[in-house]
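have a look at this prediction, sequence included:
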Amino acid sequence: MTAKELHLSNPSHPAQITLRTYILAISLSLGPALTPFVSSFLRSKPSSKYNRKALKVLLRQELGFGGFAFAVTLSVGVGATVRHLWAGFDKKSSPDSKYIKIAKEKLAYSNLTSAQKTFVSYALSSAIGILLLQKGRRRSNIQNTPSRTLDLTLLLFVRAVDALVQSFVYKRSSRVRVRERSSNVEHRPDLLRQRPLNENHQRVRIDMRRLTARIDALVFWACSARIMWCFFYQPDRLPRSYVKWISALANVDARLLRALRLMYEGQWSYTQGYTSLPALLETYANDLGFPGAWGSPSVLPSVGGQKADIIWNELGVTGRSGVGGLPCELVHGGVGSQIGLAGSCTANAGLRAARALVQSMAIYLPVHFFPVLLTRPKSLLRPHHIVATLISALRSASFLTSFIASYWYAVCLTRSLLLARVFSSVSHDFWDGPYGCILAGCLSCGSSIWIENGRRRGEMTLYVLPRAIRTILPDAWIKSGNRGVLAAERLVFVLSFSSLVATAIHRTDSLRGLSRWTLAFIMNGPDTGFWKGRTSVDPSIPVTPDSPAER
């Protein structure tokens, strides 16, 4: 570091980094936590759950030493200070006292690169930070519950691994560029002046982007399939807010979800005509305006064929000749009943898609316009920028719409329209079970990610991946709370945190999306990264597909 870089007025000074970190961290922790309190105070009858006493407890927890803001600020601020002091050893004007010599020897000064020094500096501080964070969360933890810091650890782990993958992918493109520049200088120097980026390098660069996009799409597809399957059968493995959000978009009656879980647990069977809750779907059918027998496994046919058709005629069910199982009207939840299409699978998927499109636009319009208002408000004065932003929002909304519609149609194709008809002798204990229509829907919906553009596709993948990883971790291991589990989480947290910060400082091009913008703001201030709308990168290294430089 130069003397200018070590000056307090420099945005990279530890004091400024610490201040920006605390402002951002306290906003992220207190903002969502205070929202229900504010809404409760504004009501004519405030909720007893969000009273002044609860608010004091919340503020004491979030503003204390074990709160998220303090722990993260300490991890970043102390690490920046250690790195700042360590950099002072490089100055020739520094006093060559015996203490400085001892410090140099202890820190293996002559053997560490700048990036390694950064990693070590933040590893020391983040180790203290995770200890404080876990201690603060443990005070409000009840016994045998998952770690309260696990979601944060997984988020950092996923972002750190993504940075390594991006670095590997784009280093290959960089090496190709360096080799071809050397070849051009040796054989055709005029080509280097006329075409600094030749066609072969451009092709390699495009191939790298396509490879990254395919990796993102594949990971998102696998993660969304796992998350959706857990939503139906193991919702406790997902965050409660995530379950509520999926429930709102899926629009599935809780009784139907309960029946699916009973089937998964072996407490609901068409073949045995058995259920542990006989009135569960019978009352559901009555509420939809259909006979209660339509929801009874002891009455419904377990397989297709002529016997199933006889039962359907007796029950007054139309459109299910050749197949068994629950009538489509109940699976669709009454969607289309007002226009006489409650049993139509196509109408069900289409109407749900239309509803999802309206909901999705309400979600994505602020997501696409708010960053523009923050960073480039004048661009909204130009009509073509408004149209481009609207198209981008519509594209994102189409992704979510396709996600929902493809799920429902895959369910209907499996249990009613195609597979159950072709294999009519297979019981609907399978077709309506966890590895039948539900699995088909879970496997199909994630393919809608290809509708999204490359930048958002990558960011959405990084959003769902930590949640998917959480669902495959053994509950017994997570809830045990023993020292080995805590130590493993602490190690992952420290390594991931330190790697991300070191990457943000020394290899910014390997970060993307929120990781890149957030760390650019923390380390360099509001005049860089997301907040400025552009970022400086090494011209010899291709920028990532989602960087502002390529917009």
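Noted; the coordinates are in hand.

contacts and neighbour counts: CA atoms only from here.
Noted.

can you pull out the helices in the stretch 151-300 of the chain?
189-194, 199-233, 240-250, 254-264, 280-287 (DSSP state H, counting those that start in this stretch).

can you redo the ones you listed as CSV with distance to residue 14 and mean neighbour count?
Output for those, formatted as CSV (distance: least, CA to CA, whole Å; neighbours: other CA atoms under 10 Å):
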stretch, distance to residue 14, mean neighbour count
helix 189-194, 42, 13
helix 199-233, 34, 19
helix 240-250, 35, 13
helix 254-264, 52, 17
helix 280-287, 61, 18
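
of those helices, which approaches residue 329 most closely?
Of all the helices of the stretch 151-300 of the chain, the one in closest proximity to residue 329, counting by CA to CA, is helix 280-287 (8.8 Å).

which strands and helices sit next to the closest one?
helix 254-264 (3 or more CA pairs under 8 Å, 6 or more residues apart in numbering; DSSP states H and E).

one more to weigh against that first structure:
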Amino acid sequence: MDLTLFAVTRAFDVIIGELWSQRKSRRVAVGKWTKVEKAIAMLTDSSIFATSSALIMWAWIYTPERLPRSYNKWIKSAAAVDQRLLLALRHCRWGELQYGIETGQAPILQGMCKDYGWPLVWGNPAKSVPFPCEIVHMGTGKSCEYHAASRFVRSFVWAFSTYLPLNLVLTLRRPTKRGLQYALKSSVRSSAFLGTFISLYYYGICLARSRIGPKVLGTSPSSCQQIDSGICVASGCALCGWSILLENEGRRQDIGLFVAPRALATLLPRRYLWENQWRETMAFAASTAVVFTCVGERPERVRGVLGKILHRVLIP
């Protein structure tokens, strides 16, 4: 299924890219290519990543089984979140945890309260409406802004310790001063991107819970329930993906096309019944035909690293 979605994503990218290219040529020829159309072209890859990230992060919170196991594990490692907090958000989403009502769910967050030294009442949704945002901060204090900043620093260091060795290994095959500078610069940029992604995700949740949500929806138990049952997570999901603007244009293409199939997988069945397998086969065959044909006739339309690899393999 993953391979099919990858092929379908690439085929759509080829087709839509070609249609947009033809439109641009016609509009430029008659002098009607507008600033809005230029902006759309510039933000397309960023929008693909932001939308895909929103779907993936929503699924990671509420339906993690729809993500590949290795990808789910990587997000969990990067997010560094207490699993009891995720469990509480899920119970709130499905109505098993309700503010102002005793539903027997207090032990979930009260376990966190014991570990972090908070008052036990914070973890009781029947009495604490809503539970303090400090629980979301997981030990960094009351300030949502400080929590977001600390998340950026911790995530940056975590990512940098991963990206720098990889980039250096690639560079040391043919070491040059310029190559080493590029490896360092690329590692810093990618680490800043990931750090911003994570900090925006958490700050988006805080914005909905503590900064904007209560002023718009109110502070009644039903309003708090509405915020914590989906709005706060949706806010984080909507913000985090725009961190891709920190990456260069080429990386935006590759990263956007990398996450798009995983986002589609959260919306479609992971496996089809045997009698419906032909749908997946047809989609893969048609998509592969589109991509391979384009490599032969319009190789510039197959973007990113995949386009370069297929061009070398298929074009003599």
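Great, that's in hand. Note that the structure is predicted; figures quoted are calculated from it, not measured.

okay, the helices of the stretch 151-300 of the first structure in JSON lines with distance to residue 27 of the first structure next?
Listed next are the helices of the stretch 151-300 of the first structure as JSON lines, based on distance: least, CA to CA, whole Å:
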{"stretch": "helix 189-194", "distance to residue 27 of the first structure": "49"}
{"stretch": "helix 199-233", "distance to residue 27 of the first structure": "28"}
{"stretch": "helix 240-250", "distance to residue 27 of the first structure": "19"}
{"stretch": "helix 254-264", "distance to residue 27 of the first structure": "35"}
{"stretch": "helix 280-287", "distance to residue 27 of the first structure": "44"}
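
so which of those helices is nearest residue 465 of the first structure?
helix 199-233 (5.9 Å).

how much does the closest one deviate in direction from helix 240-250?
Interaxial angle of helix 199-233 of the first structure relative to helix 240-250 (axes from the mean of the first three to the mean of the last three CA atoms, to 10 degrees): 90 degrees.

does anything pack onto helix 199-233 of the first structure? Which helices or strands?
Against helix 199-233 of the first structure (3+ CA pairs under 8 Å, 6+ apart) you get helix 150-187, helix 254-264, helix 437-445, helix 454-472.

point out the most buried one among those helices.
Neighbour counts (mean count of other CA atoms under 10 Å) averaged over each of these peak at helix 437-445, with a mean of 24.

pull up the aligned stretch in the second structure for that one.
Mapped onto the second structure using TM-score structural alignment, helix 437-445 of the first structure covers residues 232-240.

same check on stretch 454-465 of the first structure?
The aligned range for stretch 454-465 of the first structure is 249-260, by TM-score structural alignment.

which residues touch residue 232 of the second structure?
204, 205, 206, 207, 208, 209 (CA atoms under 8 Å, 6 or more residues apart in numbering).

report the two of those separated the most.
Farthest pair in these (CA to CA) is 204 and 209. Separation: 8.7 Å.

mean deviation, the match of stretch 454-465 of the first structure versus the first structure?
Its matched residues in the first structure lie on average 0.9 Å from stretch 249-260 of the second structure after superposition (mean CA distance after the TM-score superposition for the first structure).

on that earlier part again, any chance of the helices and strands packed on helix 199-233 of the first structure in CSV, with distance to residue 71 of the first structure too?
Putting these into CSV (distance: least, CA to CA, whole Å) gives the following:
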stretch, distance to residue 71 of the first structure
helix 150-187, 12
helix 254-264, 39
helix 437-445, 38
helix 454-472, 21
